[in-house]
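Asks: Predicted model, plus sequence, below.
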Amino acid sequence: MRKEPFPSLKLILEMFLIGTLGITTVSFTYFLAIETIDTSLAIVMWYFFPVIVVLISWIVFKKRPSRNIVISLFFSLTGIIITTGQVKGGSNSAIALVMISSFLFAFYLLAVTRTLAKVNLLTGVTFINIGAAIGYWLICATLPFGLSVDFPSNQSSWIYISTFALFGTVAPFMFSYAGLKRVGPSMLSVITTIEPVLAILMGVIFLNEAVTITRVVGATFVIGALIALSILESRDEAALEHQ
């Protein structure tokens, strides 16, 4: 941050808003959802966001998707339908929250890609994460949906929270932003599609979540469709660059 000029007030507010309205709302709706739905199922459904990005690009930026992209969209939706069929009754609200989180993340990704082009990595990570912290303090102050706040009462709990904040939030954002700057959103999407696989694996190992054939098939449809979509988008971008 020392080598770069201090960002303008407008740019600082833009980064704060990305953190407050982007990260906070995306993670808050997701955390609400996983209270009543398996983590592995939630994250597979959440990975619907690349499809939303394609649709937004088509509607807003007039970038019509190719036939291959439409096919990828079909298989992704098929996988999500198969996966959500494994959700127990009474979880419709959780499904809705996951999809809202995914939809919001699509807008967040488009916004952060635009903003990161104007600032360096540390500046972006710093102000966006400060904005996210402000967003959660606002939630604590207003307590929507009848929520309550229980602050830790011992030192070890604060240490755990600080560790999760550093290695579970700040560090991942820094690495993802660095990757976004270097390889672009398409290739980043290819790399991050490994997350649903890891989420299912971690859910089985640490949370004793069940493995079913239907769940594996649904996850395979989603992951396969998203990998195909990302690769096709990368090819299109490469072809345009060589024209």
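Replies: In hand now; what should we look at? Numbering: from 1, shown residues only.
Asks: okay, CA-based contacts and neighbour counts for the rest of this
Replies: OK.
Asks: list the helices and strands the helix or strand residue 135 falls within packs on?
Replies: Assigned by DSSP states H and E, residue 135 belongs to helix 121-142. Secondary-structure packing of helix 121-142 (3 or more C-alpha pairs under 8 Å, 6 or more residues apart in numbering; DSSP states H and E): helix 9-17, helix 24-33, helix 171-192.
Asks: hold the first one in mind and look at this next one:
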Amino acid sequence: MDRGRVVRRQAAGPVAEAEPPDSVPFAPRPVRAGFVPGAVRARALTVAGEEPSRFRLSATCLTFPPGSRTLVTGLSGSGKTTLARALAGLTPATGGTVEHDGARLASAVERRDSTALRAVQYVHQDARASFDEFRPVIGQLSRTAVLLRDMPADQAYEEVAGLADRLGLRVDDLARRPTALSGGQLQRAALLRAVAARPALLICDESTSAQDPAAARATVRLLVRESEEHGTAVLFITHDSALFAPVAQRRLRVTDGRVEECDATG
């Protein structure tokens, strides 16, 4: 190139200007540093606290590539759930951004469209509060796939029923209202509802706290399967690190709103 012109160059220097091309080749748009196709990324994500000098979540930069599994630990009140809720838009960030595949997601969940809602799914720790108590549970689960994936209702129902079987949930039980199910059953149902969206990032906040050991292990197996077969990035937030550590590929620790990377023994 010479002042924006294409020239033919030999050892002695430019000898002839190239002929103008018949067509201009496609020029791809610049790729931002650190871009990972299909990933969910937090860029300087921040949640302010009541005191100006103290943050509930200090500026945090994280990338969740497709199929990744990340374990987050920390003491109660350290900021683990704040991180999760900020990623999902349930606690609007006061600084920074959340992106999926390079596209910025609104900081508040109310402003996210169906594509953004599907991208990041959050499984609440209080599963019972996340259900409409007047509607059968299985209808609420399959409705997610209908709304966020445009699936026909019958196909969504069959998919949810198949997932339920993997977690030891009977369709007859899910056909009842939430008040008829135990806490452990509702936790597994809440997880299925999020999985039915086929999200890019699935956030599980203490998602096995009400489950017996067998059900908890089934939950972990399902999450690993989703990450491996569907490329879902999974974020485990838990006090029970022994359950999730064997399947996690990365470990983070949150302390006073600061997110730090851990080594294999951290």
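Replies: Cool, got the structure. Computed from a prediction, not measured in an experiment: that's the story for all the values here.
Asks: TM-score, when you put one on top of the other?
Replies: In this superposition the chains share a TM-score of 0.28, using TM-score structural alignment, normalised by the length of structure 1; 118 aligned residues with a C-alpha RMSD of 6.0 Å.
Asks: Helix 171-192 and the strand or helix carrying residue 236 of structure 1, what's the angle between them?
Replies: Assessed by DSSP H and E, residue 236 of structure 1 sits inside helix 213-241. Angular relation of helix 213-241 of structure 1 and helix 171-192 on a 0 to 180 degree scale: 90 degrees, by axes from the mean of the first three to the mean of the last three C-alpha atoms, to 10 degrees.
Asks: can you map out the helices along the stretch 51-200 of structure 2?
Replies: Assigned by DSSP state H, counting those that start in this stretch, the helices in the stretch 51-200 of structure 2 fall at 80-88, 114-119, 137-149, 153-166, 171-174, 183-195.
Asks: got TSV for those, with mean neighbour count and distance to residue 55 of structure 2 too?
Replies: Listed next are these as TSV, based on neighbours: other C-alpha atoms under 10 Å; distance: least, C-alpha to C-alpha, whole Å:
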stretch	mean neighbour count	distance to residue 55 of structure 2
helix 80-88	25	10
helix 114-119	19	26
helix 137-149	21	33
helix 153-166	16	39
helix 171-174	15	41
helix 183-195	24	29
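Asks: so which of the ones you listed gets nearest residue 223 of structure 2?
Replies: helix 183-195 (8.6 Å; C-alpha to C-alpha).
Asks: what helices or strands is the helix holding residue 236 of structure 1 leaning on?
Replies: helix 39-46, helix 67-84, helix 171-192, helix 194-206.
Asks: who are the neighbours in contact with residue 259 of structure 2?
Replies: 58, 60, 252-253 (C-alpha atoms under 8 Å, 6 or more residues apart in numbering).
Asks: returning to that earlier point: of the helices and strands packed on helix 213-241 of structure 1, which approaches residue 241 of structure 1 most closely?
Replies: Among these, helix 171-192 sits nearest to residue 241 of structure 1 (C-alpha to C-alpha), with 13.3 Å.
Asks: Return the set of buried residues in the closest one.
Replies: Residues 173-174, 177-178, 180-181, 185-190 are the ones in helix 171-192 of structure 1 that count as buried (16 or more other C-alpha atoms under 10 Å).
Asks: just stretch 132-142 of structure 1 next, same as before
Replies: 132-136, 139.
Asks: Then stretch 101-121 of structure 1?
Replies: Buried residues in stretch 101-121 of structure 1 (16+ other C-alpha under 10 Å): 101-109, 111-112, 115-116, 119-121.
Asks: out of those, which are inside helices?
Replies: 101-109, 111-112, 115-116, 121 (DSSP state H).
Asks: of all the residues you listed, which comes closest to residue 28 of structure 1?
Replies: residue 101 (8.1 Å).
Asks: check contacts around residue 58 of structure 2.
Replies: 45-48, 257-259.
Asks: Mind checking which of those residues are in strands?
Replies: 45-48, 258-259 (DSSP state E).
Asks: Compare those residues and tell me which is most surrounded.
Replies: residue 46 (25 neighbours; other C-alpha atoms under 10 Å).
Asks: That residue touches residue 82, doesn't it?
Replies: No: here residue 46 of structure 2 does not reach residue 82: they are 9.7 Å apart, not a contact under C-alpha atoms under 8 Å.
Asks: returning to what we had before: could the helices and strands packed on helix 213-241 of structure 1 go into a markdown table alongside distance to residue 24 of structure 1?
Replies: As requested, those are exported to a markdown table (distance: least, C-alpha to C-alpha, whole Å):
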| stretch | distance to residue 24 of structure 1 |
| --- | --- |
| helix 39-46 | 15 |
| helix 67-84 | 24 |
| helix 171-192 | 13 |
| helix 194-206 | 20 |
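Asks: Looking at those, spot the one closest to residue 15 of structure 1.
Replies: helix 171-192 (13.2 Å).
Asks: what angle do the closest one and helix 121-142 make?
Replies: Computed by the same axes, to 10 degrees, the angle between helix 171-192 of structure 1 and helix 121-142 is 110 degrees.
Asks: Other residues contacting helix 171-192 of structure 1?
Replies: By C-alpha under 8 Å, 6+ apart, helix 171-192 of structure 1 touches 50, 113, 116-117, 121-122, 125, 226-227, 230-231, 233-234.
Asks: Over to stretch 146-163 of structure 2?
Replies: 114-115, 117-118, 138-139, 141-143, 145, 171, 192, 196-197.
Asks: likewise stretch 67-85 of structure 1?
Replies: 41, 44-45, 48, 51, 95, 214-215, 217-226, 228-229, 232.
Asks: and if we set it to 10 Å?
Replies: Outside stretch 67-85 of structure 1, the residues that touch it by C-alpha atoms under 10 Å, 6 or more residues apart in numbering are 40-42, 44-48, 50-52, 54-55, 64-66, 91-92, 95, 214-233.
Asks: Okay, the nearest residue to residue 125 of structure 1 once chain neighbours are set aside and residue 181 of structure 1: tell me how far apart.
Replies: Spatial nearest neighbour of residue 125 of structure 1, excluding adjacent residues (C-alpha to C-alpha, 6 or more residues apart in numbering): residue 174 at 6.1 Å. Going from residue 174 of structure 1 to residue 181 of structure 1 by C-alpha to C-alpha, to the nearest Å gives 11 Å.
Asks: now do residue 111 of structure 1
Replies: 14 Å.
Asks: now swap in residue 94 of structure 1 and tell me
Replies: 33 Å.
Asks: Residue 78 of structure 1 now?
Replies: Taken as C-alpha to C-alpha, the span from residue 78 of structure 1 to residue 181 of structure 1 is 32 Å.
Asks: How about residue 141 of structure 1?
Replies: 35 Å.
Asks: next one: residue 52 of structure 1
Replies: Taken as C-alpha to C-alpha, the span from residue 52 of structure 1 to residue 181 of structure 1 is 21 Å.
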